[in-house]
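**Q** predicted structure and sequence below. I'll ask about it afterward.
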Amino acid sequence: MSSDLAGFYAEKRQNKAADREQDRLDRQQEREQNRADAQARDDLRAKQRREALAEAKRRKAERAKKWSDRRTAFTRWLDTDADTAMVLPIMAVGMAAAITFQVDALTGAGFGRIFGGLPLMVALVLELGAAAATVMTVRAAKDGRPTGPFRVAMWACALVAATINAAHGWTMEMDGERLYWPAAVLFIISLAGTGYWEMRSIGRHGTSRRTKAERADDRARAKHLKRRKKKYQDVAARATEIILAKPYGDVDAEDAWADAWNDIKGAPLGMYADVYATRAAAHRATTKARAEAGEAALAAELDEFLDSLTQGGPDGDDSSGGTRKHRPTEPSGTGDAKAPEAPVEGPKTLGRKGKGLFRRSAPKTPQKPLDPADVIKVQKLAEALGGTEKLSTRNVREVLGGGSNEYVVRARDAVKNPKEGNQ
């Protein structure tokens, strides 16, 4: 019995310990759950705050973008339509003032006696007519259509209205004294709206107009075509025939002119028979002049060369006055008699430029051996002339200072044909 009670109480104590442990675990789990729930609530609140802050920033950015777009649109409007915004009030005020003075002027002129509203109707027709023609001018300019008729109507209405107002201003008086300046003021006011709108149209559609450089180029082209047509009337007539004979737009004006020039002149543009003849004559003259200049230069070089060879020769020094004593050669087979020495004028080729001439040698001695110095002179002459084929009896005799014909020929042949000359 006692053992059963002991077991019962032991079990009871164990159960109580287990319950306490379970209570502790439950409280611990509850605390952890409470902490997790609190953390989740904090995270949720932080997330909500972040989302609210991001939303506020987004809305602020949207508002800033809207204002930026509005500023950009306003700036763009200022760039594109500021002139319109400023001109429209000027037109409205000018029209109101012009209509007022026109009604006063027309009433004073007696239009009101016909019909009470007639002065106002006439003023409205003139002012609104000018405004309508102004708008039509702008649209025509935008579409690329001619604006001339609309401008004529616009300025006609404006000028009639301005004339009425100017005439009315001319009659104004103050303290019995007539004033003239109101006429100018009313005239300007009447034309202000139309004039400013016209300037606005010119500024806005200026890109479609020709620039100053383009207008100058067009004038120069027109002047060129006029002068060309006047200068070459036959070519112009043929070019017109070519353009008219072919389908419209099939041939360019410049191509037609080139073909017409070839048909009439028979040559490329800018050329014809007289030009070819003049060019050929100029080429012939130039060729001749160059040849003469070359010959003169060669002759001058030959003179200098001969002079360098004959200075201080065996027959004595040069004589003054551009001449030297010349001893004529005796015919072959004569005796020892010598002709008297006399100064004679040397050859023209060697005597120009004031250079002195040389003496000719004494009468020939038959079968006289060739002097090596003479052969050297002839060789130098051949080099100066550009080849042995240009050697002649005359120039060799001049280099050697005279001598018999036989000796001169042997000296020349010794240079031309060294083997034969040595035999």
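**A** Good, I have the coordinates.

**Q** use CA for all of it now, contacts and neighbours both
**A** Will do.

**Q** residue 304 belongs to a helix, doesn't it?
**A** Yes: applying DSSP: H, G, I helix; E, B strand; the rest coil, one finds residue 304 inside a helix.

**Q** go through the helix or strand where residue 164 lies and flag the buried ones.
**A** Residue 164 belongs to helix 148-170 when assigned by DSSP states H and E. When neighbours are counted by 16 or more other Cα atoms under 10 Å, the buried residues of helix 148-170 are found to be 150-151, 153-170.

**Q** tell me the secondary structure at residue 270.
**A** At residue 270, secondary structure determined by three-state DSSP is coil.

**Q** the stretch 1-150 of the chain: helices as residue ranges?
**A** With DSSP state H, counting those that start in this stretch, the ranges of helices along the stretch 1-150 of the chain come out as 2-108, 111-114, 118-143, 148-170.

**Q** second structure for comparison follows:
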Amino acid sequence: MSSYREERRADKVAERAQDREDMRLKLEAQLKAKEIAAEQKRKDAEAKAEQARKDAEAKRRQELADKRARQQEKDRKKAARRAKVGKLTRWLNQNPVTVFVGFVMVCSIVPAVISQVGALADAGVFVLLAALLSAMLEGTAWALTFMGKQAEDAGRPAGKYRVATWCTAVLAAAVNYWHWAETLPEHTWVAVVFAASSLIAIYLWDMKTHGSHGKTREERRREKARRKHLKDRRKHHKDIAEEADRLLSALPFEAVSEEEAFATAWRIRKGAEPGLSAEIYAAATDARVQLGAAFELGEHVRPELVRAGMLASLYNPLPGRLSEGIPTLGPTLPLPALQRPSEGATALAGIGLYASEGASEKAREKASEKASRNAGDSANGNARRGRSDEELEALLPDALKAAAELVAEGNPISAAGLAKKLGIRRDDARRLRDRVIAERKLRLIDGAGADESAAVAGA
């Protein structure tokens, strides 16, 4: 019995312990749930605050963007207005005539229309009908004016429009004059002024659209010179001009210009560039030969006169530098002598240093030869003497060829040059040079005499 009670007591103790444990677990669960709810509430509050912050930031950015867009639009409109004002200002600065013409036209048209309305109203026409008729009259004049301007700009005849414009304007002026002449017979000038108000605007516009057109004085001068040039071309080169006309008619329309056709015809007929021909080349070559002969004959001519003649573009029949020669042909003779300092008249002609300014060079040459000869004599007692006259006569043909080569190279016929080309002593070359120059002069004189005799016989 006692053991049963003890077991019951033990069971009750265990139950109470279990109840306390359950109560403890329940309290712990409740506390945990409260903690979780508090944490969730805190997180929800934080999320709500973050969303509110983001919404506020987005709203602020949108407001800034809207403000920036409004400012940009404002700046754009301001820039557009400034551009329009600037464009208008530039147009006014560039077209002051148009501005003042427009101003005068308004001041002329308005009184003319009002005067015509008054004239028709005084004649018993209804005011509104009088206004329409006056506007029709003036409007017709200006419609014809602008139609004529459009036709002129398009390249069509505009004479009929101008005639119709002036007829309409004169009719409007007659209406104004008749009205005011009857209204104020003692002040005829008033009628003239109102009549002129219908003509001044048309006159100004006609002067502006036609008076500012046309060719300038320089353009008219060039056109006149061009016509004269074409007339002289057909007069002086009739056969080539006819050949050019045939080329233009054979080729497609506007395939080549008149200048190109004439240049082609010239090349076909003359075989050279326009302005040149075989005859011109022959004349230029003959003139150069004669000029060279004149220089070789002018041994004792003053150097400054010869050089002045050389610099007077005698070598070139066409404008240009002296050393360029004829266009498309090039220089036919080398002119290095012109690129060096003046060496005297005969030096320019390829004859040697005979002028006074070559005396010092000649003296130096003699002194050098004398010194070399004395040195040779002292070193070799039996030094060979100069060549005899017979030997120099035998060398004369070779010396003439050497002299021609020196002249062709642009060098003077000097003793040093002949000695170098023939391989002889300097004193022999000096004697041989005198014979070469004399022989060349005789040949030139004989050639000139033969040409003169042929010319006389031909005459």
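**A** Okay, I see it. In this text, all values refer to a predicted model and were calculated from it rather than measured experimentally.

**Q** quick check: TM-score for this pair?
**A** Superposed pair, TM-score by TM-score structural alignment, normalised by the length of the first structure: 0.55. Supporting alignment: 319 aligned residues with a Cα RMSD of 5.4 Å.

**Q** got JSON lines for the helices of the stretch 1-150 of the first structure, with distance to residue 325 of the first structure too?
**A** Output for those, formatted as JSON lines (distance: least, Cα to Cα, whole Å):
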{"stretch": "helix 2-108", "distance to residue 325 of the first structure": "104"}
{"stretch": "helix 111-114", "distance to residue 325 of the first structure": "126"}
{"stretch": "helix 118-143", "distance to residue 325 of the first structure": "101"}
{"stretch": "helix 148-170", "distance to residue 325 of the first structure": "100"}
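
**Q** ok so, going back, which other helices and strands contact the helix or strand just after the helix holding residue 164 of the first structure?
**A** Following helix 148-170 of the first structure in sequence order, the next helix or strand is strand 173-174 (DSSP H and E). For strand 173-174 of the first structure, there is no helix or strand it packs on, judged by 3 or more Cα pairs under 8 Å, 6 or more residues apart in numbering; DSSP states H and E.

**Q** who's in contact with strand 173-174 of the first structure?
**A** Contacts to strand 173-174 of the first structure, defined as Cα atoms under 8 Å, 6 or more residues apart in numbering, come from residues residue 179.

**Q** mind jotting down where the helices sit in the stretch 301-423 of the first structure?
**A** Counting by DSSP H, counting those that start in this stretch, the stretch 301-423 of the first structure has these helices, from start to end: 348-351, 372-385, 393-400, 405-416, 418-422.

**Q** tabulate these (JSON lines), appending distance to residue 116 of the first structure.
**A** Below are the helices of the stretch 301-423 of the first structure laid out as JSON lines (distance: least, Cα to Cα, whole Å):
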{"stretch": "helix 348-351", "distance to residue 116 of the first structure": "118"}
{"stretch": "helix 372-385", "distance to residue 116 of the first structure": "119"}
{"stretch": "helix 393-400", "distance to residue 116 of the first structure": "125"}
{"stretch": "helix 405-416", "distance to residue 116 of the first structure": "130"}
{"stretch": "helix 418-422", "distance to residue 116 of the first structure": "135"}
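
**Q** of all those helices, which one is nearest residue 190 of the first structure?
**A** Closest approach to residue 190 of the first structure among the helices of the stretch 301-423 of the first structure (Cα to Cα): helix 348-351, 97.1 Å.

**Q** what span of the second structure is the closest one aligned with?
**A** On the second structure, no counterpart of helix 348-351 of the first structure exists by TM-score structural alignment.

**Q** in that helix, what counts as buried?
**A** Buried, per 16+ other Cα under 10 Å, within helix 348-351 of the first structure: residue 350.

**Q** how far away is the aligned residue in the first structure for residue 139 of the second structure from residue 134 of the first structure?
**A** Mapped onto the first structure by TM-score structural alignment, residue 139 of the second structure lines up with residue 128. In this view, residue 128 of the first structure and residue 134 of the first structure are 10 Å apart by Cα to Cα, to the nearest Å.

**Q** and residue 217 of the first structure, by the same measure?
**A** Using Cα to Cα, we find residue 217 of the first structure at a distance of 31 Å from residue 134 of the first structure.

**Q** settle it for me: which of those two has more neighbours?
**A** Neighbour tally, residue 217 of the first structure and residue 134, criterion other Cα atoms under 10 Å: the higher count belongs to residue 134, 25 against 12.

**Q** residues in contact with that one?
**A** Contacts for residue 134 of the first structure (Cα under 8 Å, 6+ apart) come out as 150-151, 154, 194, 197-198.

**Q** do that again at 7 Å, thanks
**A** With contact set as Cα atoms under 7 Å, 6 or more residues apart in numbering, residue 134 of the first structure has these partners: residue 154.

**Q** relative to residue 159 of the first structure, how far out is it?
**A** Residue 134 of the first structure sits 13 Å away from residue 159 of the first structure, going by Cα to Cα.

**Q** ok, now residue 147 of the first structure?
**A** Residue 147 of the first structure is 18 Å from residue 159 of the first structure, by Cα to Cα.
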